[in-house]
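J.: Let me see the structure of the following:
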Amino acid sequence: MAEKQKEMSFLGHLEELRWHLVRSASAIFIIAIVLFVFQKEVYENFLLAHRKPDFITYQLFCDFFTYFGLDSGFCHVAFKDHLISLKPTQQLMNSIWSSFILGIILSFPYLLWEIWRFVAPGLTKNEINKSRGFIFIASFLFFCGIAFSFYVIAPISIHFLYNYQITDLIQNNFTLDSHIGLVTNMLLGVSILFELPVLIYFLTKIGLVTPDFLKKYRKHALVVVLILAAIITPPDVASQVIVAIPILILYEVSIKVSKVVIKKQQRDARQS
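T.: Modelled structure (predicted):
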C-alpha cells in the first residue's frame, strides 16, 4: 500500500511537470505566433536593424570618436548589398524559426515562474520567501544581456564582418539565414553569460563553489572571458575589451554573491 502511494505520488509529480511544460510551451507558441504575424516589423526594426546606417549605436560611436578628433568607420556605415534567399522556402522557414527563438526570449520570465512553481512545493516557507526575488533577478540579468548584445556586440560584429574582405576578388553575398543566425546566437549566448551570478548562487548553495575558489581562479576566468570575447566579437582589441568588461564585472559580483551565501549558511549552522 505504501509503495503504491509512493508510486502515485511520483506519477502525480510527473503529471504536474507535464502541465508546467505544456503551459511553458503554450506561452512560447502564442508569442511566436504574434511575432510571426508581425514578422515584417520584427525583421525591419529588430533582426535587421543593425543593417541600417542610422542605427543608434553607430551614431553614438561616431559622435564619441568625433569628439576626440578621430575618424571612425562608424561615421560612414553602409551596407550595399541585400541579403539573399537561396531556397523557395528559406524566408518562410527563417521567419518561423526566428519567431520561435524570440518567443523563448520574450517568455523567459514566465518560463522561470513555471520552474519556480514546480520547485516551490518542495521548499520550506522560509526558502520560498527568500526565493521570491529569483525570477526578477534572473530575468533582469537575462534582458540586460539581450540589451548589451543587441546594442553593443551585434552592431560592432556586423559592421566589422560585413566590411571585412581579404581581396577584391572575393565578393560578400550573405544569406538571410547566416545574418539572422548570427544575431540570434549573439542574443542567446550573451544573455546566458549574464546569468553567471545566478549560476554561482546555486553552485554555492550545493557546495560546488566557494568564494575562495572563485578568487583563486580569477586569472583563469579572465583568460576564459577573453577567449569568449574573441569568439563572439570581431578580432580587434577594442571590441573584445568592450565585451569582456561587463562579464568580468559579473564575475566579481558572483564572488560577492557566493560570500553572502556562505555567510548565511554559517550563520544558520551556528543557530541550529
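
J.: contacts, neighbours, all on C-alpha from now
T.: OK.

J.: Spell out for me which residue occupies the centre of this protein.
T.: With distances taken as C-alpha atoms, centre = their mean, the residue of the chain nearest its centroid is S191 (1.5 Å).

J.: That residue reaches F140, doesn't it?
T.: No - in this structure S191 lies outside contact range of F140 using C-alpha atoms under 8 Å: 10.0 Å.

J.: do you know how far K40 is from V237?
T.: Using C-alpha to C-alpha, to the nearest Å, we find K40 at a distance of 36 Å from V237.

J.: circling back to that earlier point, contacting residues for the residue nearest to the centre of the chain?
T.: When contacts are counted by C-alpha atoms under 8 Å, 6 or more residues apart in numbering, S191 is found next to 141-146, 149.

J.: next one: L248
T.: Going by C-alpha under 8 Å, 6+ apart, L248 touches 222, 225.

J.: what about K256, is that helix, strand or coil?
T.: Taken by DSSP: H, G, I helix; E, B strand; the rest coil, the conformation at K256 corresponds to helix.

J.: who's in contact with the residue lying closest to it once chain neighbours are set aside?
T.: For K256, the nearest residue in space outside its immediate sequence neighbours is P211; the separation is 7.6 Å by C-alpha to C-alpha, 6 or more residues apart in numbering. Taking C-alpha under 8 Å, 6+ apart as the contact definition, P211 lies against 255-256, 258-259.

J.: got JSON lines for those residues, with distance to I104 and neighbour count too?
T.: Shown next, in JSON lines, are the contacts of P211 (distance: C-alpha to C-alpha, whole Å; neighbours: other C-alpha atoms under 10 Å):
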{"residue": "I255", "distance to I104": "29", "neighbour count": "24"}
{"residue": "K256", "distance to I104": "30", "neighbour count": "17"}
{"residue": "S258", "distance to I104": "29", "neighbour count": "26"}
{"residue": "K259", "distance to I104": "32", "neighbour count": "17"}
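
J.: Can you show me the helices along this protein?
T.: Assigned by DSSP state H, the helices in the chain fall at 2-37, 39-42, 56-67, 90-106, 108-119, 125-130, 134-148, 154-163, 176-193, 196-205, 211-216, 218-232, 237-271.

J.: run this one through as well so I can compare:
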Amino acid sequence: MSDHSPQDELAGTEQPFVQHLIELRDRLVKATIAVLVAGAALAIYPGPAELYDLLAAPLVAQLPEGGHLIATSVISPFLVPLKILLMTAFLMALPVVLYQVWAFVAPGLYSHEKKLVLPLVVSSTVLFMVGVAFCYFFVFGQVFKFIQSFAPKSIMAAPDIEAYLGFVISMFIAFGLAFEVPIVVIVLARMGVVTVEKLKDFRSYFIVLAFIIAAIVTPPDVVSQLALAIPMCILYEIGIWAAQLFIKHTQAPDAE
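T.: Next up is the predicted model:
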C-alpha cells in the first residue's frame, strides 16, 4: 500500500502555478511599459499630428492641387492621430513585446523546439514589417495615382481622415499577413501536415488562390491586386525552399 495520499501528490503544485502567473504579470507589465515609453517618445517627437501627416503623405501627394483630407466628426482631429500614435508605438515596441513572450515560454521548450520557435518569431515579425513597408512605400503611391487618374475633373477629392485610417489599417494587415506566407508554409511542412512535394504540386493552385485573395482584400483596381498576388506567389516559392532547410536543421535529437 502506498504511503502517499492524494494531498501529498498535489502538494507543491499550487506554488509553481502562482509563480507562473506572477511571471506572466511581470512580462505583461514590461511589454506595456515598452509600448507606453514608445508612445511617450512619439508624442514628443514627431508628435501625433505629424505622424498622421506622414501616414497621409502618399494620398496627399496624388490629390489635385488644393485637395486635402477632411474630418467629418468633431473629435476626429484628436482621436485619429491618437490611434495612429498608439499603433506606431506598438509596432516600435514589438521586438520587446515578442521578447517577453519568448522569455516566458522558452524555459518550457526543448532545445530543438527553441531552434524552431525563435527563428519563426523573428522572421514572422520581420516579414510583417516588410509587408507594411512595401504597402506604404510602393503600393499606396501606385494605387492612389491609379484611382485619381479616373476621377472626373468636376470632382474635388476630400477623403475623410477616419475612412482613410480604416483603409490604411486594412491594407497594412492584408499585406503584412500576405508576407507571412513563407512562415505558414514552413510550419505546415515542419509539423508534417503536408510534405514539400505536396507543396510543390499545389503551386499552380496557390497562384489562382493568391489572385482570388488579392481580389477580395484589396480595392477593385488592378494595381493593388497585382501588388499583393505577385509577392504572395514569390513568397510561396521562398517558403518551399526555406521549409526544406528548416526541417533539416530543427529535428529532434532522436529523429536525426
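
J.: In structure 2, which of the contacts of P211 of structure 1 still touch?
T.: Of the contacts of P211 of structure 1, the subset whose aligned partners also make contact in structure 2 (criterion: both residues aligned by TM-score structural alignment, their matches' C-alpha atoms under 8 Å) comprises 255, 258-259.

J.: Going by distance to E15 of structure 1, which of the residues you listed wins?
T.: Sorting the kept ones among the contacts of P211 of structure 1 by how near they are to E15 of structure 1, with C-alpha to C-alpha, puts S258 at the top with 34.8 Å.

J.: what do we get in structure 2 for that closest one?
T.: The criterion is TM-score structural alignment: under it, S258 of structure 1 has A243 as its aligned partner in structure 2.

J.: same question, I137 of structure 1
T.: Following TM-score structural alignment, the counterpart assigned to I137 of structure 1 within structure 2 is S123.

J.: likewise M186 of structure 1?
T.: In structure 2, M186 of structure 1 lands on M171 (TM-score structural alignment).

J.: Around that match, count how many other residues there are.
T.: Under the neighbour criterion other C-alpha atoms under 10 Å, M171 of structure 2 is assigned a count of 23.

J.: Was I right to think it contacts C135?
T.: Yes - with contact defined as C-alpha under 8 Å, M171 of structure 2 counts as touching C135 (7.3 Å).

J.: Indicate which one of the helices of structure 1 is closest to I170 of structure 1.
T.: Distances from I170 of structure 1 to each of the helices of structure 1 were compared by C-alpha to C-alpha, and the smallest falls on helix 154-163, at 12.0 Å.

J.: average gap between that closest one and structure 2?
T.: Overlaying structure 2 shows helix 154-163 of structure 1 at a mean distance of 3.0 Å from the equivalent residues (mean C-alpha distance after the TM-score superposition for structure 1).

J.: Now find how far off-centre that helix is within its chain.
T.: A distance of 19 Å separates the C-alpha centroid of helix 154-163 of structure 1 from that of its chain, computed with C-alpha atoms, centre = their mean, to the nearest Å.

J.: which residues make contact with that helix from outside it?
T.: Among residues not part of helix 154-163 of structure 1, those counted as contacts by C-alpha under 8 Å, 6+ apart are 50-51, 57-58, 77, 79, 172, 183, 186, 232-234, 239.

J.: Pick out whichever of those residues sits closest to L123 of structure 1.
T.: M186 (35.0 Å).

J.: Look up how far L92 of structure 1 lies from the nearest residue to that closest one once chain neighbours are set aside.
T.: Once its chain neighbours are removed from consideration, M186 of structure 1 has its nearest residue in S149; the separation is 6.3 Å (C-alpha to C-alpha, 6+ apart). According to C-alpha to C-alpha, S149 of structure 1 and L92 of structure 1 sit 25 Å apart.

J.: more crowded one of the two?
T.: Taking other C-alpha under 10 Å, S149 of structure 1 and L92 do not tie; S149 has more neighbours (24 against 11).

J.: Quick check, L165 of structure 2 in contact with V80.
T.: Yes - the pair L165 of structure 2 and V80 qualifies as a contact (C-alpha under 8 Å) at a distance of 7.4 Å.

J.: quick revisit: now which of the contacts of helix 154-163 of structure 1 would you call buried?
T.: Among those, the ones that count as buried by 16 or more other C-alpha atoms under 10 Å are 50-51, 57-58, 77, 183, 186, 232-234, 239.

J.: Could you check which residue of structure 1 pairs with R190 of structure 2?
T.: Matched across to structure 1, R190 of structure 2 falls on K205, judged by TM-score structural alignment.

J.: Pull the contacting residues for its match.
T.: Under the criterion of C-alpha under 8 Å, 6+ apart, the contact list for K205 of structure 1 reads 261-262.

J.: got the contact list for M171 of structure 2?
T.: Shown in contact with M171 of structure 2 (C-alpha under 8 Å, 6+ apart): 135, 217-218.

J.: and of those residues, the nearest to L36 of structure 2?
T.: Nearest to L36 of structure 2 among those is C135, at 26.1 Å by C-alpha to C-alpha.

J.: Could you check how far the residue mapped onto the closest one from structure 1 is from I31 of structure 1?
T.: For C135 of structure 2, the equivalent position in structure 1 is taken to be S149, counting by TM-score structural alignment. Applying C-alpha to C-alpha, one obtains 21 Å for the distance of S149 of structure 1 from I31 of structure 1.

J.: what do you get for F150 of structure 1?
T.: As defined by C-alpha to C-alpha, F150 of structure 1 lies at a distance of 20 Å from I31 of structure 1.

J.: So for the two, which sits in the more crowded spot?
T.: When F150 of structure 1 and I31 are compared for neighbours, F150 comes out ahead with 22 against 19, by other C-alpha under 10 Å.

J.: and the spatially closest residue to that one that is not a sequence neighbour, how many neighbours does it have?
T.: Here the nearest residue to F150 of structure 1 in space, its sequence neighbours aside, is L187; by C-alpha to C-alpha, 6+ apart that works out to 6.7 Å. The local packing of L187 of structure 1 (other C-alpha under 10 Å) involves 24 other residues.

J.: ok, now which ones touch L187 of structure 1?
T.: Going by C-alpha under 8 Å, 6+ apart, L187 of structure 1 touches 145-146, 149-150.

J.: mind redoing it with 10 Å?
T.: Listed by C-alpha atoms under 10 Å, 6 or more residues apart in numbering, the contact partners of L187 of structure 1 are 101-102, 105, 142-143, 145-150, 153-154, 181.

J.: Q91 of structure 1 too?
T.: Contacts of Q91 of structure 1 were listed using C-alpha under 10 Å, 6+ apart, and they are 84-85, 97, 176-177.

J.: Compare these with structure 2 and list the overlap.
T.: Shared with structure 2 under both residues aligned by TM-score structural alignment, their matches' C-alpha atoms under 10 Å, the contacts from those are 84-85, 176-177.
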